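Undergrad: sequence plus predicted model, see below.
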Amino acid sequence: MSDQKALYLTEKHGAFVLGTAPMYKPGPGEILIRIESTGLNPADWAIQTYGMLIEKYPAILGIDIAGTVEELGEGVTRYKKGDRILTKGTIGKYERTAFQQYALGYEDTSAKIPEGLSFDQAATIPLGLCTAAVALYHDGVNVIGGTCGLTPAWEDEGRGKYEGRPVVVLSGAGSVGQAAIQLLKLSGFNPLITTASLSNAEYLKQLGATHVLDRKLPSEELYKEIRKIASKPLTTVFDAAGFPETQNLGYDLLASGGTMAAVRPDAVNPDKKVDDKKSFFMYADVTLPQNRKLGASLFGKLTELLETGDLKPNHVEVAPGGLEGIIPALEKLKNGVSCVKLVAHPQEST
């Protein structure tokens, strides 16, 4: 096969159009993946709407990849052809993105999909998990944005390390929030407080939340309720919404010496800022040199974490129509979905 189907964003603020892309050749330490399922993310529609992150057009977007190993690059020993794997794509590197039928991945930041987990379920995992992991557990060396600097939950010395310490995850029902809840549970945090629509409360408790508060409550009420639950100082807040109201609430909740991670650029009122409370905009790409050590550590344990149920995939809703079906699905995502990940099937495009 000399080429493949791909969905292109034609220009900044432009339209998506189905076209063809070349077949890629894996280099040393790389694998070629036949993409069976790709998860859709808010970043995908945000790039089109706001013209952010991408300068080279036409562009192939998409970050969450699940499929089978098609070809091995030199030196790859962890996988064989036909293995089911998942990996995170790289924005701006079009041979490593998900809105196409084949893409390249790195051996050390990919993981086998365990038996019993579908391609669709696997495609809900990479970006949300990597975003939470880098924000919470990076060692801080050359980190982009910032880090909470915790010991990684998947490493032996990190499991249960923070037992008895309270933590807050604002907006826990999205992919990033769900990943954060599960990792923080693995770290031992308790109470683990989150905000969400109350219709999602039982599910989030299954993931590890001890308390679920109605995200629609005014910030003042949420502040009071969280203070009642958390008897010890809050030194870690994870804002998976990133709106001005959630960032300001999270910052108010932080104790002296605490750190807040947020999924959007800083929106904390400058008048509130003090030297002994940190807040930062999280950056998820584990293929960057400064994040690669953490990414390799995480993906090295990911299959086991999924097998044991320590990490669970999101609920799935399949977007029909192959690559072209991504176009209306992104509109649906832009308008808002609750506690579900939209997933497309690139191989349905012929």
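TA: That came through, no problem.
Undergrad: C-alpha only now, for contacts and for neighbours.
TA: Noted.
Undergrad: residue 257 contacts residue 279, correct?
TA: No - using C-alpha atoms under 8 Å as the test, residue 257 is too far from residue 279 to be in contact (10.8 Å).
Undergrad: between these two, point out the one with more neighbours.
TA: residue 279 (27 against 13; other C-alpha atoms under 10 Å).
Undergrad: in three-state terms, label residue 310 for me.
TA: Per DSSP: H, G, I helix; E, B strand; the rest coil, the local secondary structure of residue 310 is coil.
Undergrad: neighbours of it, how many?
TA: Residue 310 has 16 nearby residues by other C-alpha under 10 Å.
Undergrad: quick one: contacts for it?
TA: Neighbour list for residue 310: 182, 186 [criterion: C-alpha atoms under 8 Å, 6 or more residues apart in numbering].
Undergrad: all helices of the stretch 51-200 of the chain, in order?
TA: 119-122, 126-137, 175-187 (DSSP state H, counting those that start in this stretch).
Undergrad: could you dump these to CSV with distance to residue 338 and mean neighbour count?
TA: Formatted as CSV, the helices of the stretch 51-200 of the chain follow (distance: least, C-alpha to C-alpha, whole Å; neighbours: other C-alpha atoms under 10 Å):
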stretch, distance to residue 338, mean neighbour count
helix 119-122, 16, 25
helix 126-137, 15, 26
helix 175-187, 10, 26
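Undergrad: okay, one more to line up with it:
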Amino acid sequence: MSAFKNEAAWIMTERAKELEVREGPVPNPAAEEVVIKVAYAAVNPSDWKMQDYPFLNLPYPFIFGNDVSGTVAQVGSAVTKFRVGQRVIGHCDSLLSLNTTNAGFQLYSTCRERVVSAVPDSLPLANAAVLPLGVDTAATGLYHDLKLPLPSLNPTATGKTILIWGGASSCGSSAIQLAVASGLRVITTASKANFDYVKSLGASEAFDYRASNVVDQLKTALKEGDLVFDCISTPDAQMACAEILSSIGGSYLPLVLKPEKGLPGNLEVQPTMGLAPAFTTSELNELPNSWGTGGAPHVGTAVWHDFMPKALETGKFQAKPEPLITKGGLSKVQEGMIILRNGISAKKVVIEIAGEA
């Protein structure tokens, strides 16, 4: 039994308007799990959307939160890659497993070892916290769905171009960098104010998604055999990406949300599940909230263990977007969710839970 005294920000009932800070679940890691003393926890759209418009069946009271950074507090019996006291980031799986110990908005969060990565001393934990869900969603679309070469510190050029729709988003920021690390040329959409930002991540060209002729511009910029990944998935973005991909003879379009209506072209569309890198397919099928998509544990290992630690240390992967830090601990999680609900650009809301030691 763990000796850690835990607290968490709970949503007590479905659609409750305010989270409540109460005693948290006692950490009890399985063999391949890591308990993280949380320094910072990032807020994602799924958090406020699950509060306002729950789209999964959850047992209440429940705890939200996907992304955490901090230090290892405890490891399961089969964990070999991490040690107590090590600085790490982790991707929490509570929305699928329904296990509140594996949620982010608490003092101690438990994560599967496959989706935990070491954080170099040069990278502040507040910045590192922006990464997990964005990276795993991008990695699922690129490697599990589109079957790109896995990321490398010294990639070999593939000769292909990929359009990342929504490059300034959290998922888009990671997708640009991972695609470049896989040897692809990247073009992306963003607001004009974020052109320099997306290019700093490795995009070769940026296109204004608000331009009336942006679809025609992008059709011209791509050729047969190139790829498209929709990291925004508003209805307009889905329609635009489907039209562009159809025009170059493409057949497979990864999206971050299911289409609300039919899309043009004879395309296979696949909503990317950001936690696929944490699970095998058989493990996913046993989960209460399995989304019916395949697992990809090899992607988790390749990205989080083989690539990310060295890429962060050498600066070949940037922890982006920048954190918008809300201080004050677990009582400020609701405030952070409201900030994100109201909309921000090229930043990610991060709650200071315990802070950097």
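TA: Received, thanks. Since the model is a prediction, treat every value here as computed from it, not as a measurement.
Undergrad: and the helices of the stretch 51-200 of structure 1 as CSV, adding distance to residue 27 of structure 1?
TA: Shown next, in CSV, are the helices of the stretch 51-200 of structure 1 (distance: least, C-alpha to C-alpha, whole Å):
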stretch, distance to residue 27 of structure 1
helix 119-122, 25
helix 126-137, 22
helix 175-187, 31
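Undergrad: so which of those helices comes closest to residue 196 of structure 1?
TA: Nearest of the helices of the stretch 51-200 of structure 1 to residue 196 of structure 1, taken as C-alpha to C-alpha: helix 175-187 at 9.7 Å.
Undergrad: what's the matching range in structure 2 for that closest one?
TA: The alignment of helix 175-187 of structure 1 onto structure 2 (TM-score structural alignment) spans residues 170-182.
Undergrad: ok, residues contacting that stretch?
TA: Stretch 170-182 of structure 2 has contacts (C-alpha under 8 Å, 6+ apart) with 130-131, 133-135, 137-139, 142, 148-157, 162, 164-167, 185-186, 198, 201-203, 231, 317-318, 320-321, 346-348.
Undergrad: now do stretch 10-23 of structure 1
TA: Contacts for stretch 10-23 of structure 1 (C-alpha under 8 Å, 6+ apart): 1-9, 47-51, 54-55, 57-59, 100, 102, 323-324, 327.
Undergrad: distance between the ends of it?
TA: End-to-end distance for stretch 10-23 of structure 1: 20 Å, by C-alpha to C-alpha, to the nearest Å.
Undergrad: got it, and stretch 82-96 of structure 1?
TA: Start-to-end, stretch 82-96 of structure 1 (C-alpha to C-alpha) is 19 Å.
Undergrad: aligned partner of residue 110 of structure 1 in structure 2?
TA: So, by TM-score structural alignment, residue 110 of structure 1 is matched to residue 116.
Undergrad: got a list of what its match touches?
TA: 34, 88-91, 304-305.
Undergrad: related to what we said a few turns ago, what is in contact with residue 257 and residue 279 of structure 1 at once?
TA: By C-alpha under 8 Å, 6+ apart, residue 257 of structure 1 and residue 279 have no common neighbours.
Undergrad: rewinding a little: okay, and which of the contacts of stretch 10-23 of structure 1 map to strands?
TA: Per DSSP state E, strands hold the following members of those: 3-9, 59, 102.
Undergrad: export the contacts of residue 116 of structure 2 to a markdown table and tack on distance to residue 311 of structure 2 and neighbour count?
TA: What follows is these, written out as a markdown table (distance: C-alpha to C-alpha, whole Å; neighbours: other C-alpha atoms under 10 Å):
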| residue | distance to residue 311 of structure 2 | neighbour count |
| --- | --- | --- |
| 34 | 22 | 34 |
| 88 | 14 | 25 |
| 89 | 14 | 30 |
| 90 | 16 | 32 |
| 91 | 18 | 33 |
| 304 | 10 | 24 |
| 305 | 10 | 18 |
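Undergrad: what is the nearest of these to residue 325 of structure 2?
TA: residue 89 (16.4 Å).
Undergrad: please name the nearest non-neighbouring residue to that closest one.
TA: Nearest non-adjacent residue to residue 89 of structure 2, counting by C-alpha to C-alpha, 6 or more residues apart in numbering: residue 69, 4.2 Å away.
Undergrad: what sits against that neighbour?
TA: So residue 69 of structure 2 contacts 36, 38-41, 87-90, 125-126, 128-129 (C-alpha under 8 Å, 6+ apart).
Undergrad: done for today, thanks.
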